[in-house]
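**Q** Give me coordinates for this.
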Amino acid sequence: HVASRASYMSSALAASVPRTHPLPPHRSFSRAHRRRSAPLPRAATASESEETHEPMKLAFLGCGIMGVPMAKNLLKAGHDVCVWNRTSAAAAPVVEAGGKLAASAADAAREADVVFVMVSTPDAALDVAKAAADGLAPGKGYVDVSTVDAGTSSTIASIVRATGAEFLEAPVSGSKKPAEDGALIFLCAGDEGLYTRCASPLETMGKAHFFLGDVGQGAKMKLVVNMIMGSMMGAFAEGLTLAEKSDLDPATLLEVVSLGAIASPMFALKGPTMVKGTFNPAFPLKHQQKDMRLALALADELAQDMPVAAAANELYKRARRDGADDEDFSAVLKAVKK
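**A** From the prediction side, this is the model:
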């Protein structure tokens, strides 16, 4: 096991929590520990890894809020990046930064040794995997960083492995700003050899990456993280609303919260914009509600009650009915106030 500092974060913002004891049975990597002597899984030591990365031939499928900055960071790091998006205009920022535009997902896969995928829904992830399969072959890798349920991820793994390629699920914890800053957290599971091969791009796009075992474990971890985040945001929105109705200054509430045990990078980031009523999307509300739904479905499979998350999910559903789909997920505040 790697004794290190484990990184945790909501999908809104990355934050680090120090550990003084050995990590549980998974392998992790954090930029803060590149100079330590702890070995990367079945690869070079962290310090060696920093010095031996070579440019890779990569494909990036999906050029949305997250995909564009992730692909651009890969280009900045010197990787050869071929991009594809269902609407080609969305890929323009990556092409302008030096990426090559492919005519199809399969063409992009043919151009690359490793394919990265970032799309918004399980159905879209399945569609892209099926479309890319014709361009996959033994020796290639397929890394899906989308947030999907474990069942969908397993289906995608079967599609990919049927071509002889390796598969890694690697959903990210982080939103637009961490994607731009290369500060995402990757929750990986699947073919460990591919995980090791992808050290360079993962380190370029993220501040930490974890290997969690078999396909499905990364997907489940991501859903748990986003369920916690969505529940926290629902409670935060209720607190802001109650403070306002009690004639309390919301700015003072934010300061009080920031100084206490419930201080949170997410609250610090979202609080001021929520007070202003500004909800520019870093993580669209419709995606947060989708993740709440998938997390609750996982809980149902395990016969586990989730009353707090279930109540929060109802707030997001109400916000969606009120037209907040494409606003930031912090717009759940409007549903609370209504």
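**Q** rest of the way, CA atoms for contacts and neighbours
**A** Will do.
**Q** And the strands in this structure, which stretches?
**A** Assigned by DSSP state E, the strands in the chain fall at 7-9, 14-16, 27-30, 57-61, 80-84, 100-101, 114-117, 141-144, 166-169, 172-173, 184-190, 206-211.
**Q** closest to Glu48 out of these?
**A** Glu48 lies closest, by C-alpha to C-alpha, to one member of the strands of the chain: strand 27-30, at 13.2 Å.
**Q** Would you mind pulling up the elements that the closest one packs against?
**A** Packing partners of strand 27-30 (3 or more C-alpha pairs under 8 Å, 6 or more residues apart in numbering; DSSP states H and E): strand 206-211.
**Q** quick one, the strand it packs on and strand 184-190 angle?
**A** In terms of direction (axes from the mean of the first three to the mean of the last three C-alpha atoms, to 10 degrees), strand 206-211 departs from strand 184-190 by 20 degrees.
**Q** And the contacts of strand 206-211?
**A** Identification of contacts with strand 206-211 by C-alpha atoms under 8 Å, 6 or more residues apart in numbering yields 7, 26-31, 178-179, 182-189, 192, 195, 202-203.
**Q** Quick one, which of these are buried?
**A** For the contacts of strand 206-211, a neighbour count by 16 or more other C-alpha atoms under 10 Å gives the buried set as 7, 27-30, 178-179, 182-189, 192, 195, 202-203.
**Q** In space, what's closest to Leu184 - neighbours in sequence excluded?
**A** In this structure, Leu184 finds its nearest non-sequential neighbour in Gly206, 4.0 Å apart by C-alpha to C-alpha, 6 or more residues apart in numbering.
**Q** one more to line up against the first:
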Amino acid sequence: MVQSVAVLGLGTMGAAMATRLADTDLKVTVWNRSPKRTEPFRNGPARVADSPAQAVEGADAVLTMVFDAVALDEVMATALPAMSKGAIWMQSSTIGPAAAGQQAEKAARAGVRYVDAPMLGTKGPAEQGTLKALVAGDPEAIQQLEPVLDAVASATLRAGEAAPAASALKVAMNTWIATITAGIGQAMTVAQRLGVDPALVLDALEGTGVDSPYAHIKGKAILADDFTPSFDVAGILKDLRLANSQTDGISPELLDALEALYARAAENDGGQDIAAVWKAFQS
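**A** I've put the predicted structure just below:
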């Protein structure tokens, strides 16, 4: 079993996952491009590294959680050569299937075992350790990652035997998240424009076959005008563009419309929560 893990990337998700890992018996080392993000770990049970290469040195597993494939390339250019032969690279950033396949090939050439492992969930579940891990890779490597997966996720779904199956599933799931979030924003806007209190949309949904706890979370955020990010607009826009660019042979109308809506929301503030797609309907 894995006994030491390096976490590269301490954004909203990475920091929460690293905190969960630091509360276990695992030996944890963290690194982030912006040193400010490492401050909460400097007097705690995790070791703070000055570089990606220093962070991964001697680690049984390396968990990456960065914004996109470009950022991942930059980080792993120095981290991958410094990883121990046979170590496990648990790649949890949402980078899309094409990039996931490429990174798996790089790992194999470096003698590192690659596990495609994006997470379903946002800030709250990450802090509570209740994410859902989507994994694809060598079953033995996944088994050895159990101490890491148990710390950050309450469930694990095997998406396939190798990358990029899990990354493909993650992109598909994020199109659903984008759809349902835009859907509640649209329904509440239509109600508002027709002279009905938009809060009644949530009341009408409650207890029906089409009800969703998630719709209530985002709907209440809209009503409170509270767009503190748990999953930001820039992130979902990046994922929609991945889905749109890497799927051939499907009708693009819905993906195109979603991409346009979230792009409009990003013009206001890409750092706001995806519930801010509501604002795209207001203009």
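**Q** that older thread, tell me which residue of structure 2 matches up with the residue nearest to Leu184 of structure 1.
**A** Aligned by TM-score structural alignment, Gly206 of structure 1 pairs with Ala153 of structure 2.
**Q** now do Val275 of structure 1
**A** Match for Val275 of structure 1 (TM-score structural alignment): Leu223.
**Q** quick one, longest helix in structure 2?
**A** Once structure 2 is assigned using DSSP state H, the helix that runs over the most residues is helix 165-193.
**Q** In structure 1, what stretch matches that helix?
**A** Using TM-score structural alignment, helix 165-193 of structure 2 pairs with 217-245 in structure 1.
**Q** Tell me roughly how far the matching stretch lies from structure 2 on average.
**A** Once fitted to structure 2, stretch 217-245 of structure 1 is off its aligned match by 0.8 Å on average (mean C-alpha distance after the TM-score superposition for structure 1).
**Q** residue range for stretch 131-141 of structure 2 in structure 1?
**A** So stretch 131-141 of structure 2 sits over residues 184-194 in structure 1, by TM-score structural alignment.
**Q** before we move on, what about stretch 253-263 of structure 2?
**A** Going by TM-score structural alignment: stretch 253-263 of structure 2 matches residues 307-317.
**Q** Now do the aligned partner of Ala92 of structure 1 in structure 2 against Met173 of structure 2, distance only.
**A** Under the alignment by TM-score structural alignment, Ala92 of structure 1 pairs with Glu39 in structure 2. For Glu39 of structure 2, the distance to Met173 of structure 2 (C-alpha to C-alpha, to the nearest Å) stands at 33 Å.
**Q** Ala6 of structure 2 too?
**A** Per C-alpha to C-alpha, Ala6 of structure 2 is found 27 Å from Met173 of structure 2.
**Q** picking up where we left off before, turn the strands of structure 1 into a markdown table, columns for distance to Ser49 of structure 1.
**A** Listed next are the strands of structure 1 as a markdown table, based on distance: least, C-alpha to C-alpha, whole Å:
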| stretch | distance to Ser49 of structure 1 |
| --- | --- |
| strand 7-9 | 19 |
| strand 14-16 | 22 |
| strand 27-30 | 11 |
| strand 57-61 | 18 |
| strand 80-84 | 19 |
| strand 100-101 | 27 |
| strand 114-117 | 18 |
| strand 141-144 | 20 |
| strand 166-169 | 20 |
| strand 172-173 | 21 |
| strand 184-190 | 17 |
| strand 206-211 | 14 |
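**Q** Minimum distance to Arg318 of structure 1: which of those has it?
**A** strand 172-173 (24.7 Å).
**Q** That closest one maps to which residues in structure 2?
**A** Going by TM-score structural alignment: strand 172-173 of structure 1 matches residues 119-120.
**Q** ok, and what's touching the matching stretch?
**A** With C-alpha under 8 Å, 6+ apart as the test, stretch 119-120 of structure 2 has contacts from Ser92, Leu131, Lys132, Ala133, Leu134, Lys170.
**Q** likewise stretch 50-63 of structure 1?
**A** Under C-alpha under 8 Å, 6+ apart, the answer for stretch 50-63 of structure 1 is 34, 67-68, 71, 77-86, 90-91, 105, 108-109, 111-119, 128, 200.
**Q** Restricted to buried residues, select the residues you listed in ChimeraX.
**A** Buried residues among the contacts of stretch 50-63 of structure 1 (16+ other C-alpha under 10 Å), as a ChimeraX selection:
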select :34,67,68,71,77,79,80,81,82,83,84,85,90,91,105,108,109,111,112,113,114,115,116,117,118,119,128,200
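**Q** residue with max distance from the center of structure 2?
**A** Distance from the C-alpha centroid of structure 2, by C-alpha atoms, centre = their mean, peaks at Gly195 (37.3 Å).
**Q** Distance check, that one against Thr29 of structure 2.
**A** Taking C-alpha to C-alpha, one finds Gly195 of structure 2 at 55 Å from Thr29 of structure 2.
**Q** What of Gly11 of structure 2?
**A** Using C-alpha to C-alpha, Gly11 of structure 2 is found at 15 Å from Thr29 of structure 2.
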